[in-house]
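Student: predicted model and sequence follow; I will ask about them next.
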Amino acid sequence: MRVPRIYQPSPLATQQTLALDDDGAAHIGRVLRMGEGEQICLFNGDGNDYLAEITSAGKKSVTVTLLSCQANPSESPLNLHLGQVISRGDRMDFTIQKSVELGVNTITPLFSERCGVKLNGERLEKKIQQWQKIAISACEQCGRSVVPQIRPAMDLQDWCAEPSAALKLNLHPRAAFGINGLGQEHKRIRLLIGPEGGLSANEIAMTENYHFTDVLLGPRVLRTETASLTAITALQLHLGDLG
């Protein structure tokens, strides 16, 4: 049986005894119904895995003792920042979950001219918190021990204008070359993915002003969630650790 992986947002050290937070205790105690003497793996985002043994377990509280610490080598050599225009329904949830599994380091939700989602204030803040929890759950599932950051939502132009030494990419059906045409020296990427209706002509011109490179994915028009995951996969194959 695979050892369950649980995120704990606190400092961790070997020989430490601690009570899991409410989410972790509920999953171990009520969902998995694990008991004293069984082992789980904890991580807190520092890149390490901490093997722990359950010392007491109930439906509402679980206490563990940390046995060992080991570096987790699952991070890609490619640092990838996804700027994703917010999509409708559960498409954004899906994009965040799968992009974390594929190795993205940072995700910034974006608003654009054709963005069909209207969020602001408390509703937007709750949505950001929900997306961060999805990212954590994806790390628990896929074996990562560094949790990607879901940044506060931004206007598309503000994100494009941020200073960055990374190569900036924008998908465009009339681009001169695809991702395989990028040089192998690039290890930091900012990838822009537009909304369901695509970027407007003004927005495309704006990305050119901020020195984005247009790249081609293929001859077919892809949905926004398909485009992001296809582009991330292609980048990891070409510049990262897939293949």
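Tutor: Okay, I see it. Since the structure is predicted, the reported quantities are computational estimates derived from the model, not experimental observations.
Student: going by C-alpha atoms from here, please, whenever you check contacts or count neighbours.
Tutor: OK.
Student: so what does the longest helix seen in the chain touch, helix or strand wise?
Tutor: Longest helix of the chain, by residue count under DSSP state H: helix 121-142. For helix 121-142, the elements it packs on are strand 5-7, helix 91-101, strand 149-150, judged by 3 or more C-alpha pairs under 8 Å, 6 or more residues apart in numbering; DSSP states H and E.
Student: ok, now with 6 Å
Tutor: Applying 3 or more C-alpha pairs under 6 Å, 6 or more residues apart in numbering; DSSP states H and E, one finds that helix 121-142 contacts helix 91-101.
Student: so where do the strands sit in the chain?
Tutor: Taking DSSP state E, the strands of the chain run over residues 5-7, 17-19, 39-43, 48-57, 62-71, 79-85, 106-111, 149-150, 154-155, 167-171, 188-193, 213-215.
Student: show the end-to-end separation of stretch 35-51, please.
Tutor: Stretch 35-51 has an end-to-end distance of 15 Å (criterion: C-alpha to C-alpha, to the nearest Å).
Student: quick one on the thing from earlier: how about the longest helix of the chain: buried residues?
Tutor: Neighbour-count burial for helix 121-142, counted by 16 or more other C-alpha atoms under 10 Å, picks out K127, I128, W131, Q132, I134, A135, I136, S137, A138, C139, E140.
Student: and the angle from it to helix 91-101?
Tutor: Per axes from the mean of the first three to the mean of the last three C-alpha atoms, to 10 degrees, the angle that helix 121-142 makes with helix 91-101 is 40 degrees.
Student: show residues contacting helix 121-142.
Tutor: Helix 121-142 is contacted from outside by R5, Q97, E101, I150, using C-alpha atoms under 6 Å, 6 or more residues apart in numbering.
Student: angle of that helix against strand 39-43?
Tutor: Going by the same axes, to 10 degrees, helix 121-142 makes 130 degrees with strand 39-43.
Student: angle of helix 121-142 against strand 106-111?
Tutor: For helix 121-142 against strand 106-111, the angle between stretch directions is 150 degrees (the same axes, to 10 degrees).
Student: included below, for side-by-side comparison, is a second structure:
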Amino acid sequence: MSCRLHLNQPLEAGTTVDLPANLAHYLHTVMRHAVGDTVILFNGHGGEYHAVIDSLSRKAASCRITAFENIDREMACRVHIVQGACRSEKIETVLQKGTELGAAGFHITRSERSSLKLDGSKLDARLDRWRKIVTEAAEQCGRTIVPTVHWHTRLSDIPCHGLGLTLHPHTAASWQQIRTEIRESSEITLAVGPEGGWSDADIATLGERGFRSIAFGPRILRTETAAPALLAAIQAVQEQ
């Protein structure tokens, strides 16, 4: 299987592209590739490009693009994840697994029970890290689109695209009752609370933003488990 690399630049068959130093190091030192080996490049705008390594050292590399393949591995339904801000390692799990399972984008947001506070240079550094995690997950799993990652300081600022759903263990509405709506939706936004869940005020705010509360089975899920579980369930329902 060819190594997949994301390049944030225009790509075109028949051209040669220079790789940044970090990708050259990855190919040369980590993956032990050599001149003449094939790789796959993608820029997040759909499809992927087959390429051959023309030159390679620890600090520099170039690839000749031989062909474009208009392949689509995205979910038929665009699913956006709103994740209540929690410990960073839990957010990273949601980003990685959510990307592998097909999420279109992530909105990390403060809420009443959020433990994570970010601003200024600390926020910039954390967003860079989160976006790197998403990019690497997209490279690994074969996606041709890289999900977006956004930070919100207020829950009232989050978007609700299409069908808006949030988990609440004590609501009367169940997953089974909305399966038809999920199957017929082209866009869904899932809102998952932080450790400790959403507060009553958070639930009210989400309702004002267009989210409906649902229960997802009889057990309480960890904050880092909920979004991946729901993504997998949505895909299963839509493929039936």
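Tutor: Arrived safely. Computed from a predicted model, the values in this text were never measured in an experiment.
Student: and G29 of the first structure, how close does it get to I40 of the first structure?
Tutor: Applying C-alpha to C-alpha, the value for G29 of the first structure to I40 of the first structure is 12 Å.
Student: cool, and V221 of the first structure?
Tutor: From V221 of the first structure to I40 of the first structure the distance is 44 Å (C-alpha to C-alpha).
Student: please identify which of the two sits among more neighbours.
Tutor: In terms of neighbours (other C-alpha atoms under 10 Å), I40 is the more surrounded of V221 of the first structure and I40; the figures are 20 against 11.
Student: isn't the more buried one right up against I6?
Tutor: No: at 7.5 Å, I40 of the first structure and I6 do not qualify as touching, with contact defined as C-alpha atoms under 6 Å.
Student: if we can go back for a sec, chain center to the longest helix of the first structure, what's the gap?
Tutor: How far helix 121-142 of the first structure lies from its chain's middle: 10 Å, per C-alpha atoms, centre = their mean, to the nearest Å.
Student: most centrally placed residue in the second structure?
Tutor: Central residue of the second structure (C-alpha atoms, centre = their mean): T99, 3.5 Å from the mean position.
Student: could you list every residue that touches D37 of the second structure?
Tutor: Residues in contact with D37 of the second structure (C-alpha under 6 Å, 6+ apart) are V52, I53.
Student: how about H81 of the first structure, what does it touch?
Tutor: Neighbours of H81 of the first structure in contact, by C-alpha under 6 Å, 6+ apart: N105, T106, I107, R190.
Student: before we move on, what about G35 of the first structure?
Tutor: A57.
Student: please report the distance of it from A26 of the first structure.
Tutor: According to C-alpha to C-alpha, G35 of the first structure stands 12 Å off from A26 of the first structure.
Student: settle this for me: Q70 of the first structure is touching N48, isn't it.
Tutor: Yes: look at Q70 of the first structure against N48 with C-alpha under 6 Å: they come within range, at 5.5 Å.
Student: compare these two (neighbour count), which wins?
Tutor: Taking neighbours as other C-alpha under 10 Å, Q70 of the first structure and N48 compare with N48 leading, 18 against 10.
Student: burial of the spatially closest residue to the more buried one that is not a sequence neighbour, as a residue count?
Tutor: The shortest distance from N48 of the first structure to any non-neighbouring residue, by C-alpha to C-alpha, 6 or more residues apart in numbering, is to A71 (4.3 Å). Using other C-alpha under 10 Å as the criterion, A71 of the first structure is surrounded by 11 other residues.
Student: again with W198 of the second structure
Tutor: By other C-alpha under 10 Å, the residues close to W198 of the second structure number 22.
Student: what about the residue lying closest to it once chain neighbours are set aside, distance to H45 of the second structure?
Tutor: Counting by C-alpha to C-alpha, 6+ apart, R113 is the residue found nearest to W198 of the second structure once chain neighbours are left out, at 7.0 Å. Noted for R113 of the second structure: a distance of 36 Å to H45 of the second structure, by C-alpha to C-alpha.
Student: and the two? Which one has more around it.
Tutor: Of the pair R113 of the second structure and H45, R113 is the one with more neighbours under other C-alpha under 10 Å, namely 17 against 13.
Student: give the aligned equivalent of G164 of the second structure in the first structure.
Tutor: Aligning on TM-score structural alignment places G164 of the second structure opposite K168 in the first structure.
Student: surely that match and F212 touch.
Tutor: Yes: in this structure K168 of the first structure lies within contact range of F212 using C-alpha under 6 Å: 4.7 Å.
Student: on that earlier part again, turn the contacts of H81 of the first structure into JSON lines, including distance to V62 of the first structure and neighbour count.
Tutor: JSON lines is the format used below for the contacts of H81 of the first structure (distance: C-alpha to C-alpha, whole Å; neighbours: other C-alpha atoms under 10 Å):
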{"residue": "N105", "distance to V62 of the first structure": "30", "neighbour count": "19"}
{"residue": "T106", "distance to V62 of the first structure": "31", "neighbour count": "19"}
{"residue": "I107", "distance to V62 of the first structure": "32", "neighbour count": "25"}
{"residue": "R190", "distance to V62 of the first structure": "40", "neighbour count": "21"}
